[in-house]
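[1] Structure here, sequence nowhere to be found:
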């Protein structure tokens, strides 16, 4: 009895239950590699996405113009974040976290292989030139694959992070370290994926998409083989009464009918019965998201039953989410505008070998792996000396650094407009400054949202954070269609367009610095 009590106390002191590995639950390694391969599949495909859409049909691409390609890219990256909301809902009420991760991974892999299907059929056909039927299949499989990846990511992405949290006891001092390890897996996947997938895409675009799917398959295999390390975590509680059983049955029916309706709409779209204009949908979507977000905050403030102090904090969340959406609308141009700049206006020749454009997409993840520990140590060092900036000031730093990054691109665009090819260092310095901005703003935004949100609205406030990221991604895609230098006239206008982004980003950062003091008063005792 005494020995069992001592063992129990030891488990509590460790901050988690069960066997360990390197001082953390063994389940952390299962989730680390699952997320690493999921991010491998996402960032690998993301590095190819807009390049494939804008490449001429004769060269194996889809031949879309920049505006259409940017709109599709924005809608896709927006969808990944928006579907995290219903993905979390399904996990909490119908599937459980572990099953959601498993099924999400399967759907993601199916999406990648669907995108790679025309390439597989072409290889089976002996690599002959694509027929019109195969070209039509290319477009259909591309869009169907994107939809599957969005759905699968919506199921997997929010729920795998929740399982990481469940591995540790409440208040465990090791929880933050565990998440730091977990996020390192994200960036390892984000670093190697563009290099591997872009290399295969040099042979055939569809091989690149297939390589991304193969990464997800590896993640699923190791997730299944090591799932025993997650025993008792992420499972859906069994219904305890007839009423709960009936309620769950109704939810299953509602979900099934929703899937059927969506499938019918998609079928009609692919048959041409419902005509889709991506640019128009993108333009309408960001307005709808803005109205929905404003209506939500107005409703919460007026009818949410909040105290005066809680209303002030919700107001701060609304203000910072606006600045956050602005940041992501610039930062997420990495996969669109800046990717096209690497393809069209960057000198990528090294000793007779041309660096694939997608390789530059690895820069952000590499810089995060290098500098994230330095930033963490910097905040701790400043905090010990009572010099750590407040959260709104860190937000402002993020926007200012974003502007500095685009200032670098202003000079790179001047080189391109003069008719010369820009050196790769321009892009690398841009990604470096943008990474510094991300490290200043992104972790702070997540943490501050949880601290300021009223208890009864915490989940919804996190949903609003993801909504702001989704909005930023969508706007980034729209901007890409205007600032990518598709024509000679557009190339001449590029420096001015980048300077406009600089002025907006820096202006927003300076404005936030100016209003930091009143924001701090609204925050109360939260830093």
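    Looks like it arrived, so ask away. Since we're looking at a predicted model, the values are computed, not measured.
[2] Going by C-alpha atoms from here, please, whenever you check contacts or count neighbours.
    Will do.
[3] Quick one: the strands in the stretch 351-500 of the chain, in order.
    If you assign secondary structure with DSSP state E, counting those that start in this stretch, the strands in the stretch 351-500 of the chain sit at 353-354.
[4] who's in contact with stretch 28-39?
    The contact list for stretch 28-39 (CA atoms under 8 Å, 6 or more residues apart in numbering) reads 105, 160, 164, 167, 178, 181-183, 185-190, 215-216, 218-220, 222-223, 226-227, 229.
[5] take the one below as the second:
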């Protein structure tokens, strides 16, 4: 019966791939639309002035307070998927995990559209929990779909991630425009509407997927365990967690989460969970330092119990994970300090010829990709309307809504004599540049010019740092009240994206290549922990933009993210011979 359903599933195709891939494409697209549409507003909203009775009234927080809350939120987004993946694998299956996660996120967005601090906190909590269920299991469904067709998997993931970037692009553009031109809660509300519609679109598509993504049966669990045992490297001996390992992991988890929650609580609510000092260290700093020491102890003690080849390859993954912290610490300024920089320090006012040129470019950026994606929707509808009519009807509603909002936005801008570009518009550049350059970069990796992993990492860090160097140069010597040309921010996002294309896709690929099959879930967890730490550091340091600018200069602030990644990039490139040796032939 399962074989018949899989065969039916692969009978309906769009652009050479199963129609189910494009259902996932649009589910992910609407989720990313909502996620990035909300994210691009958060720091701006929190730090905007309080204006009683105005739809543009923010909370009036300083950058440090806003960074503390956003940093903890961003950190938790990379930790909860570890648990969501485990729950789906063992109990509820991937499809139900995606639906549950999407529904919880819908409630979160709805909560954030309401007035009141408590609704914002509830909304962020729901987004963290919902993402934990949603994020890991979309890719798990995709992997299960293509497990018998590995040769098509790379192409499928490329299409899937185009959906990620398309959603981010339109979410930041349209939610940001509504929030900044009509009112904050319109932007937050729009994110929630499309999260709900995306959930319905996925739920009604059940007939297309058959049994794919259903909870695993006892026989399937047994078969997976048997396959994992048979594929085990003969040189790889089991290394179960000891009771000491488990206790120390529990302690470091409590300390780490305590630090994550205490940071915003102490800076915003004057509630300190670590209200003590140990020598020169504040309680919060001592707690995270102790957690780091315990983490290193557990990692090192476990590494000593592996065979040499496995141990060396895991050390290589840990080194890569360490350097990825520096990348995300800098790259994720796009969600914090660069939002404040774009709002307060960039000249965004246009009129006359410059406004006309911008409107033409913006119209092209909006209409062309939307037309292409609409064409894909039409092809998908043609293939699947008879099998899943409701999912296609919901999809039509989504696109009618998107076209309506986009055309309304363009009409408003074309009929205005002068206009101020929204702060959120600059954030769409990352997604646009990914779509524009991803295929070119991937062709380089497939050619004779393909560099070793350590060199890709180093290049990613250095190229991304050049973007911050341009911002440091562009803002050098400017006086208070003088604003920077927007060209510097546009160029910065270009280099940030090129750096991301060098480094980001490589990481998870090497984890899967270097780590034994039975350890992949654990090491993916460690990898996401590194990204979580990078996100938290990004928000902490980004929250200092006002203090550093006041004490030194805006240029000095951007030099931090120029010098540190360049040094890290040079070091990781220098480690290339060592990394090759540790990887034992894995390329």
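    Now that the structure is in, tell me what you want to look at. Quick caveat, the model's predicted, so the values are computed rather than measured.
[6] related to what we said a few turns ago, mind listing which of the contacts of stretch 28-39 of structure 1 are in helices?
    Of the positions in the contacts of stretch 28-39 of structure 1, 105, 160, 164, 178, 181-183, 185-190, 215-216, 218-220, 222-223 sit in helices, assigned by DSSP state H.
[7] What is the aligned counterpart of residue 50 of structure 1 in structure 2?
    Residue 50 of structure 1 maps onto residue 43 in structure 2 when the alignment is built from TM-score structural alignment.
[8] Surely its match touches residue 71?
    No - Residue 43 of structure 2 is beyond contact range of residue 71, at 10.4 Å (criterion: CA atoms under 8 Å).
[9] Of these two, which one has the most company?
    For the pair residue 43 of structure 2 and residue 71, the greater number of neighbours falls to residue 71 (31 against 26), based on other CA atoms under 10 Å.
[10] Tell me if that one really is in a helix.
    Yes - secondary structure of residue 71 of structure 2 (DSSP: H, G, I helix; E, B strand; the rest coil): part of a helix.
[11] hmm, back to that, have a look at how far, on average, whichever strand or helix holds the match of residue 50 of structure 1 is from structure 1.
    Taking DSSP states H and E as the criterion, the element that holds residue 43 of structure 2 is helix 19-47. Comparison of helix 19-47 of structure 2 with structure 1 after fitting gives an average deviation of 0.6 Å (mean CA distance after the TM-score superposition for structure 1).
[12] aligned partner of residue 143 of structure 1 in structure 2?
    Using TM-score structural alignment as the criterion, the counterpart of residue 143 of structure 1 in structure 2 is residue 121.
[13] ok, that match - how many residues close by?
    Residues near residue 121 of structure 2, counting by other CA under 10 Å: 16.
[14] go on, the one 3 residues further on?
    The criterion is other CA under 10 Å. On that basis, residue 124 of structure 2 has 21 neighbouring residues.
[15] do the same with the one 4 residues further on
    Applying other CA under 10 Å, we find 24 residues neighbouring residue 128 of structure 2.
[16] Wait, it touches residue 77, no?
    Yes - look at residue 128 of structure 2 against residue 77 with CA under 8 Å: they come within range, at 5.3 Å.
[17] mean shift between the helix or strand hosting residue 312 of structure 1 and structure 2?
    In this structure, residue 312 of structure 1 sits in helix 308-331 according to DSSP H and E. Compared with structure 2 after the fit, helix 308-331 of structure 1 shows a mean deviation of 0.6 Å (mean CA distance after the TM-score superposition for structure 1).
[18] Would you mind getting the average deviation of the helix or strand that comes right after that helix from structure 2?
    Beyond helix 308-331 of structure 1 in the direction of the C-terminus, DSSP H and E gives the next helix or strand as helix 337-345. On superposition with structure 2, the average gap between helix 337-345 of structure 1 and its aligned counterparts reaches 0.5 Å (mean CA distance after the TM-score superposition for structure 1).
[19] Just the residues contacting helix 337-345 of structure 1, thanks.
    Identification of contacts with helix 337-345 of structure 1 by CA under 8 Å, 6+ apart yields 47, 50-51, 333, 356-358, 360-361, 416, 420-422, 424, 427, 477, 479-481, 483-485.
[20] Now, those residues that are in helices?
    Within the contacts of helix 337-345 of structure 1, membership in helices is found for 47, 50, 51, 416, 424, 427, 477, 479, 480, as judged by DSSP H.
[21] If you rank these by neighbours, which is first?
    Neighbour counts for these, by other CA under 10 Å, peak at residue 477, which reaches 33 neighbours.
[22] could you list every residue that touches that residue?
    Contacts were defined as CA under 8 Å, 6+ apart; by that measure residue 477 of structure 1 touches 70, 71, 72, 73, 74, 75, 333, 336, 337.
[23] List the single closest residue to the fourth one in space, sequence neighbours excluded.
    Setting aside the residues directly before and after it, residue 73 of structure 1 is nearest to residue 477 in space (CA to CA, 6 or more residues apart in numbering), at 5.6 Å.
[24] And that neighbour, what's its match in structure 2?
    With TM-score structural alignment defining the correspondence, residue 477 of structure 1 maps onto residue 539 in structure 2.
[25] same thing with residue 100 of structure 1?
    Matched across to structure 2, residue 100 of structure 1 falls on residue 97, judged by TM-score structural alignment.
[26] again, but for residue 423 of structure 1
    Structural alignment (TM-score structural alignment) places residue 423 of structure 1 against residue 485 in structure 2.
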